[in-house]
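Enquirer: what follows is a predicted structure for the sequence shown.
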Amino acid sequence: MKLLENKVALVTGASKGIGRSIAQKFAEEGAHVAFTYLSNVEKGQALEQELQALGIKAKGFRSDASDFAAAGQLVDDVVKEFGQLDVLVNNAGVTQDGLLMRMSEEQWDRVININLKSVFNLTKAATRTFMKQRSGSIINLTSVVGLRGNAGQANYAASKAGIIGFTKSVALELGSRGVRSNAIAPGFIETEMTGELDPKVVEEWKAGIPLKRGGTPEDVANCATFLASDLSTYITGQVLQVDGGMLT
């Protein structure tokens, strides 16, 4: 039996990168997958077809996770379409880097709304379903930057640190109902975004990582699969670092 057989998962921001890998891994492990995308319709539709080819039910929803009303409607639509919801992965996120002295209010608000408010929106929307069925796994994507900060990323670091506090609070609130809440803190993960960096910068990053390599989206997806599965039923309120030992 596959690890996520017959579970229904909702993954936000899954058209590329880590979110896409999580959706793919979940489907490979037997989960039915609902996912969101926003700007790239073509990639969203391609992912839906790719997941369906694995023999599970999959559906993409064009939805803005930072919109409170849209998040509520999304969860309602997923439960109606799939009949249940067992796993919520809050992955949607953006960066708008810049030193604090030059950061605009718009840059601050956009990152906080998409990265942090979206986690509140989707979690609140899913809570009623999870509490009613007395089970559920909430997986929030934070970052090592949320644990240690990073110059030029005050908005991003604040949003990711906020996710950690939110995750632990939800674990305390919902634990008695059998609902688990955990976070994953990726380190240097090689994605389309990091592929645009100066190769020298990338090598400097790798040199400072005990495992001497960057992580892959699949590394993060494997961790998410563990937290979504029944292998982790006694784990809640935790932040699992997928960083090759970067913050050790």
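Expert: That came through, no problem.
Enquirer: can we go C-alpha only for contacts and neighbour counts from here?
Expert: Noted.
Enquirer: pull the distance from stretch 108-128 to the chain's centre.
Expert: 11 Å (CA atoms, centre = their mean, to the nearest Å).
Enquirer: neighbours around the spatially closest residue to Lys16 that is not a sequence neighbour, how many?
Expert: Using CA to CA, 6 or more residues apart in numbering and skipping residues adjacent in sequence, the residue nearest Lys16 is Lys43, 7.6 Å away. Counted with other CA atoms under 10 Å, residues neighbouring Lys43 total 15.
Enquirer: comparison target below:
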Amino acid sequence: MRLPDKTILITGGASGIGLATVQRCLQEGANVVMADLPGSDGPQQAQALDAQYPGRCAFLPVDVTSTEQVDALVAAAVGRFGRLDGVFNNAGIGGMSPAEQYPDADYLRVIDINLNGVFRVARAALRQMYAQGSGSIVNCASILGVFGQSATAAYTAAKGGVVNLTRTLALEGAAHGVRVNALGPGYIDTPLLAGLDPAMRQALIGLHPLGRLGRPEEIASATVFLLSEEASFVTGAHLLVDGGFTAGKS
């Protein structure tokens, strides 16, 4: 097992990539705190997983736009399991609009969740990890953290910010025994894409040289690697898991 007796906090953990990562971390021997919005399926998902892995999976509600809730989340995770060894900073939302039509409220909400939320969770986790002298944080960025795409001004700004925030936190954390990395998924076959019409879905598939969308389990595997001691000399990286999407783009 790659995460024996480690305590891992996963935001956005109730579905898609987050849920797949919760499941994989449990399989790898970790205690897992699944965090998501109060109205999510998190409590039911965590209860089912805790029955399968007794005493090792707990759900805690959080809105990552709230500093108070984020700080309370980290404190509760440590109170439950005694320490915090890893974080998958995965909570996020989409949003599309031409820049000249983007309402302030919509733009700022994407930034607040996808970038500021990542910072809030990382900041609270770093305080605990610095006190322990160890830890690993994985921030979920995106292929759109390294190049632009029309109608995604808020999303690309946020994800580009996550990539560079990760580098800065890695530099700060190194002296404290803490590693910080980012993941850059391509288009992943999650419920968020379930509503696409067949033509749009096929167009997205065609953008990936491997000829398919990614699977949540593949992002979970990369996350577990970065959280584990197998990546002990990896920090400040942005690991692209994108089926070759960015390989031909500068």
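Expert: That came in fine, so what should we check first? Every value quoted in this text rests on a predicted model; they were computed, and no experiment measured them.
Enquirer: returning to what we had before: wait, is the residue nearest to Lys16 of structure 1 part of a helix?
Expert: Yes. Judged by DSSP: H, G, I helix; E, B strand; the rest coil, Lys43 of structure 1 forms part of a helix.
Enquirer: my guess is it contacts Ser15. True?
Expert: Yes. If you go by CA atoms under 8 Å, Lys43 of structure 1 and Ser15 touch, sitting 5.6 Å apart.
Enquirer: contacting residues around Ser228 of structure 2?
Expert: Arg2, Leu3, Ser136 (CA atoms under 8 Å, 6 or more residues apart in numbering).
Enquirer: quickly note the distance from it to Thr235 of structure 2.
Expert: 12 Å (CA to CA, to the nearest Å).
Enquirer: picking up where we left off before, by neighbours, which of the contacts of Ser228 of structure 2 wins?
Expert: Within the contacts of Ser228 of structure 2, Ser136 tops the neighbour count with 27 neighbours, counted by other CA under 10 Å.
Enquirer: can you tell me the element it falls in?
Expert: Element membership of Ser136 of structure 2, judged by DSSP states H and E, is strand 135-140.
Enquirer: which residues are in contact with that strand?
Expert: Counting by CA under 8 Å, 6+ apart, 84-90, 118, 122, 129, 162, 166, 177-185, 223, 226-228 sit against strand 135-140 of structure 2.
Enquirer: try it again with 7 Å
Expert: 85-90, 129, 177-184, 223, 226-227 (CA atoms under 7 Å, 6 or more residues apart in numbering).
Enquirer: ditto for stretch 141-155 of structure 2
Expert: 94-99, 107, 110-111, 156, 159-160, 162-163, 182-186, 240, 246.
Enquirer: residue nearest the centroid of structure 2?
Expert: Asn90 (2.2 Å; CA atoms, centre = their mean).
Enquirer: what residue in structure 1 is paired with that one?
Expert: By TM-score structural alignment, Asn90 of structure 2 lines up with Asn91 in structure 1.
Enquirer: my read: that match touches Gly19, true?
Expert: Yes. Counting by CA atoms under 7 Å, Gly19 is a contact partner of Asn91 of structure 1 at 6.1 Å.
Enquirer: next, show the common contact partners of those two.
Expert: Val11, Thr12, Gly13.
Enquirer: thank you, goodbye.
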